[in-house]
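**Student:** okay, predicted coordinates and the sequence, questions at the end:
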Amino acid sequence: MIDTNPQRLAALQTDSETDYSLAKIFFATLKREMQLALRRRSDLVNPLIFFLMVATLFPLGVSPEPTLLAILAPGVVWVAALLATLLAMDSLFRSDFEDGSLEQILLSPQPLFVVVLGKVLAHWMMTGLPLTLMAPLLGVMLFLPAEGMQGLMLSLLIGTPTLSLVGAIGAALTVALRKGGVLISLLVLPLYIPVLIFGTAAVEAALTGLPVGGHLALLGALLALGLALAPLAIAAALRISVSG
């Protein structure tokens, strides 16, 4: 039976237009951030170089023994990915704040959490995803056994978006400060600990032949919680920082 009630049809049309406009805003923000990121290629390369340098220098500072490096490899790769993600976090909202476009975004009628989610996704695609793709190379350099490669890739693929979401909260709180990079680290690093624990535990479980589904499920739960709450927290932090 077809519903011909005009009020219901109008409500359905309004909801569909709202969903389309939100999707349009999201993808427009994502496209803009990707274009801006490609123009600042140094910001893209620096986290990858840092990620590679940590894995390269670590054997020189500890020991080049393959057995020891294989044991430490999961933690080293995850800590390097965490710090590399944090390295690129300060510039997430900085350029928009300096040229005044952030204030225009805050004053616009479009939902701020949609814009924030698009910016965070662009940051992850330019930082977290390349780090995930580079992780097997670092695993080989650190003599990580082949059994742990799949766990390493999956844990980074699920965990790095959470790092971007949580780090964006710190970036939003310090966007009005001239030297907010150190303060971001102090605010965000304690919140990164659960992701670091479950990420390294997933790789170690894969190395010992244990099921990794539980650790990946916990990482997925953290990601779902971050997707639900972090955009709202980032939006509130931006309003506090800019108005203050």
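**Tutor:** Looks like it came in fine.
**Student:** could you use CA atoms for every contact and neighbour count after this?
**Tutor:** Noted.
**Student:** residue nearest the middle of this structure, spatially speaking?
**Tutor:** residue 164 (2.2 Å; CA atoms, centre = their mean).
**Student:** was I right to think that residue contacts residue 85?
**Tutor:** Yes. The pair residue 164 and residue 85 qualifies as a contact (CA atoms under 8 Å) at a distance of 7.0 Å.
**Student:** follow-up on the earlier one: what's whatever helix or strand the residue nearest to the centre of the chain lives in packed up against?
**Tutor:** Element membership for residue 164 (DSSP states H and E) is helix 149-173. The contact analysis (3 or more CA pairs under 8 Å, 6 or more residues apart in numbering; DSSP states H and E) places helix 149-173 against helix 66-87, helix 112-123, helix 129-141, helix 181-208, helix 213-243.
**Student:** let me know which of those is tucked in deepest.
**Tutor:** helix 112-123 (a mean of 23; mean count of other CA atoms under 10 Å).
**Student:** coming back round to it: run the chain-centre distance for the helix holding residue 164.
**Tutor:** Using CA atoms, centre = their mean, to the nearest Å, the distance from the centre of helix 149-173 to the centre of the chain it belongs to is 4 Å.
**Student:** by how many degrees do it and helix 181-208 diverge?
**Tutor:** Angular relation of helix 149-173 and helix 181-208 on a 0 to 180 degree scale: 160 degrees, by axes from the mean of the first three to the mean of the last three CA atoms, to 10 degrees.
**Student:** okay, now the one to match up with it:
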Amino acid sequence: MKALLLRDLRLAVRAGGGFGLALAFFLIVCTLVPFGIGPEGGTLARVAPGILWIGALLSCLLSLDRIFALDHEDGSLDLLATAPLPLEGIVAVKALAHWLTTGLPLVVFAPVLGLLLHLPGPAYGWLVASLTLGTPALSVLGAFGAAVTVGLRRGGLLLSLLVLPLYVPTLIFGAEAVRRGTQGADGGTPLVFLAGISLASLALMPFAGAAALRVNLR
């Protein structure tokens, strides 16, 4: 499992679908917002929680189709399916690699973009906490979607249509936690829901993804 994780990390960086692409898209989304709604600090501060979370969500979405696509194209996925490793473990490792190359950099970079959007000081801790708890769910749910659409033509579009509705609860609770932080309120309850969503996704989605892979690899 460790060797597979290290291999996926190297491939993600070399293919350009990891750190750089997600961060660049995140930066572009948050940079364009002031041009669209105006540079007034109070307005930006009000919309900052939603914009930061939408930017993080879309940045994660960009590289989802690469989770299994490269392995499917070169035949590695067929070899992995016949290896002694359980498919559920392979799906979990792929999701972890995606989070390390996409979700984790977004968590680190988000406070910088919060400054750009005039996010109030008390909200930064809630922003980092919400992204830390919520982005694993985005990667695991995305891995399930990638497993369902692997090998399909125009699978990227179908993947987006499949995964985006699953992302809505994470988006709602993540943005709400940060919004409460901007008001000086306690954002603990949304964080509990975020943690629950991530744990439920980690418990269920590897099995669902493995079942989808078995069907697609027949």
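**Tutor:** Received it, and whenever you're ready, just let me know what you need. Just so you know, these numbers come straight off a predicted model, no measurement behind them.
**Student:** ok so, going back, let's have the helices and strands packed on helix 149-173 of structure 1 in TSV, adding distance to residue 49 of structure 1.
**Tutor:** Listed next are those as TSV, based on distance: least, CA to CA, whole Å:
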stretch	distance to residue 49 of structure 1
helix 66-87	9
helix 112-123	17
helix 129-141	10
helix 181-208	18
helix 213-243	26
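**Student:** let me know which of these is the nearest to residue 30 of structure 1.
**Tutor:** Each of those has some distance to residue 30 of structure 1 by CA to CA; the shortest is helix 112-123, at 4.8 Å.
**Student:** what's the closest one aligned against in structure 2?
**Tutor:** Using TM-score structural alignment, helix 112-123 of structure 1 corresponds to residues 87-98 of structure 2.
**Student:** what residues does the matching stretch touch?
**Tutor:** Taking contacts as CA atoms under 8 Å, 6 or more residues apart in numbering, the residues outside stretch 87-98 of structure 2 that touch it are 1, 4-5, 8-9, 12, 18, 64, 67-68, 80-81, 136, 139-140, 142-144, 202, 206-207, 209-210.
**Student:** measure the counterpart of residue 188 of structure 1 in structure 2 to residue 32 of structure 2 for me?
**Tutor:** In structure 2, the residue matched to residue 188 of structure 1 (TM-score structural alignment) is residue 163. Note on residue 163 of structure 2: its distance to residue 32 of structure 2, by CA to CA, to the nearest Å, is 25 Å.
**Student:** which residues does the match of residue 188 of structure 1 contact?
**Tutor:** 141-142, 145.
**Student:** can we see that at 6 Å?
**Tutor:** Contact partners of residue 163 of structure 2, counting by CA atoms under 6 Å, 6 or more residues apart in numbering, are residue 145.
**Student:** what's the closest non-adjacent residue to residue 69 of structure 1?
**Tutor:** residue 142 (5.4 Å; CA to CA, 6 or more residues apart in numbering).
**Student:** pretty sure the one you found contacts residue 67?
**Tutor:** No. Residue 142 of structure 1 is beyond contact range of residue 67, at 9.4 Å (criterion: CA atoms under 6 Å).
**Student:** how much space between residue 212 of structure 1 and residue 198 of structure 1?
**Tutor:** 10 Å.
**Student:** quick revisit: the helix holding residue 164 of structure 1 against structure 2, how far on average?
**Tutor:** Once fitted to structure 2, helix 149-173 of structure 1 is off its aligned match by 0.6 Å on average (mean CA distance after the TM-score superposition for structure 1).
**Student:** what range in structure 2 matches that helix?
**Tutor:** With TM-score structural alignment as the criterion, helix 149-173 of structure 1 aligns to 124-148.
**Student:** ok, stretch 65-73 of structure 1 next?
**Tutor:** Using TM-score structural alignment, the match for stretch 65-73 of structure 1 in structure 2 runs over residues 40-48.
**Student:** quick one: the closest residue to residue 135 of structure 2 other than its chain neighbours and residue 133 of structure 2, what's the gap?
**Tutor:** With sequence-adjacent residues excluded and distances taken as CA to CA, 6+ apart, residue 135 of structure 2 is closest to residue 103, at 5.6 Å. Counting by CA to CA, the gap from residue 103 of structure 2 to residue 133 of structure 2 is 10 Å.
**Student:** so those two - more neighbours on which side?
**Tutor:** residue 103 (28 against 22; other CA atoms under 10 Å).
**Student:** what does residue 207 of structure 1 align to in structure 2?
**Tutor:** Using TM-score structural alignment, residue 207 of structure 1 lines up with residue 182 in structure 2.
**Student:** you'd agree its match is up against residue 123?
**Tutor:** Yes. At 4.9 Å, residue 182 of structure 2 counts as touching residue 123 under the criterion of CA under 6 Å.
**Student:** leaving out sequence neighbours, find the closest residue to residue 93 of structure 1.
**Tutor:** residue 175 (6.4 Å).
**Student:** report the secondary structure state of the one you found.
**Tutor:** coil (DSSP: H, G, I helix; E, B strand; the rest coil).
**Student:** count of neighbours near it?
**Tutor:** Neighbours of residue 175 of structure 1 (other CA under 10 Å): 26.
**Student:** before we move on, what about the one 3 residues further on?
**Tutor:** For residue 178 of structure 1, the neighbour count with other CA under 10 Å is 8.
**Student:** could you do residue 131 of structure 2 as well?
**Tutor:** 30.
**Student:** how close does the counterpart of residue 51 of structure 1 in structure 2 get to residue 32 of structure 2?
**Tutor:** Counting by TM-score structural alignment, residue 51 of structure 1 lines up with residue 26 in structure 2. Separation of residue 26 of structure 2 from residue 32 of structure 2 (CA to CA): 10 Å.
**Student:** so which of these two has more stuff around it?
**Tutor:** Neighbour count, other CA under 10 Å: between residue 26 of structure 2 and residue 32, residue 26 has more, with 25 against 11.
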